[in-house]
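[1] model this:
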Amino acid sequence: MNSTQYYFSFYSSFDMAFSGILTEAEIAAGLQSCQAADSFDYKTFFVKVGLNSKSKDQLIKVFRILDQDRSSFIEEDELKLFLQNFSASARALTDAETKALLAAGDSDGYGKIGVDEFQALVKS
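    Just a heads-up that it's a prediction; the model follows:
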């Protein structure tokens, strides 16, 4: 496999991660809502991409995608790259946005977001 094929294969599977959960149009609408630095609002984003109306099982699948290191938690470094899970070309969250998202989701104060906390955050 040459580098072009690898690149295409990687990004095709990357885009397929949310297949069956979110549409391309939903993802585009969510990303459109927060293109500028410091414009990310998790409640708006979750509504725009349609996550707030997804089932518990679908949210668990999304959580697993966001939990890049498979630690069963979404940590601050993973939150910084949150938008890039939805599109490789999306921007990283600013430090302020990352900390705000973590604070909103970390209800037990351990500095990371578990699956139950993530579901509560999306539905809030």
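[2] use CA for all of it now, contacts and neighbours both
    Will do.
[3] ok, the residue most central in space within the chain to residue 18 distance?
    Taking Cα atoms, centre = their mean as the criterion, residue 82 is the residue nearest the geometric centre of the chain, at 4.3 Å. Separation of residue 82 from residue 18 (Cα to Cα, to the nearest Å) stands at 14 Å.
[4] also residue 110?
    In terms of Cα to Cα, residue 110 sits 28 Å off from residue 18.
[5] please give the structure of this sequence too, so both can be compared:
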Amino acid sequence: MPMTDLLKAEEIKKALDAFAAETFDPKKFFELIGMRAMSAENVKKVFQVLDVDGSGFIEEEELKFVLKGFSEDGRDLTDAETKEFMKAADKDGDGKIGIDEFEAMVHE
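    Next up, the predicted model:
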């Protein structure tokens, strides 16, 4: 499913542009892109698009490319940004982000 089925293309572009040269802040990104206003069900659909390997988790390697999941124009996260994102979302400390952890972070 293309991300534009879930989110507006112009909001995706605006959010990606905001972090093109700035340090990535996932909570601010989710707000800019309109995900905080989405239902839990739709946030979980976004998660499923970002879970490239279909494992039910977003692992650190997938997280590095998370912005490309929103648009091919998205940049890769730096190692530091990836680690910060993981630390903020991985509440159970298992080294990966589950669907419920992702949804909780979006709506925090």
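[6] tell me the contacts of the counterpart of the residue nearest to the centre of the first structure in the second structure?
    Applying TM-score structural alignment, one finds that residue 82 of the first structure aligns to residue 66 in the second structure. Going by Cα atoms under 8 Å, 6 or more residues apart in numbering, residue 66 of the second structure touches 50, 76-77.
[7] kindly recompute the last result at 7 Å.
    Listed by Cα atoms under 7 Å, 6 or more residues apart in numbering, the contact set of residue 66 of the second structure reads residue 50.
[8] helix, strand or coil: sort out the residue lying closest to residue 64 of the second structure once chain neighbours are set aside for me.
    The shortest distance from residue 64 of the second structure to any non-neighbouring residue, by Cα to Cα, 6 or more residues apart in numbering, is to residue 77 (5.0 Å). The three-state assignment at residue 77 of the second structure reads coil, by DSSP: H, G, I helix; E, B strand; the rest coil.
[9] please work out how many residues are found near residue 77 of the second structure.
    19 (other Cα atoms under 10 Å).
[10] and it, what pairs with it in the first structure?
    That one, residue 77 of the second structure, aligns with residue 93 by TM-score structural alignment.
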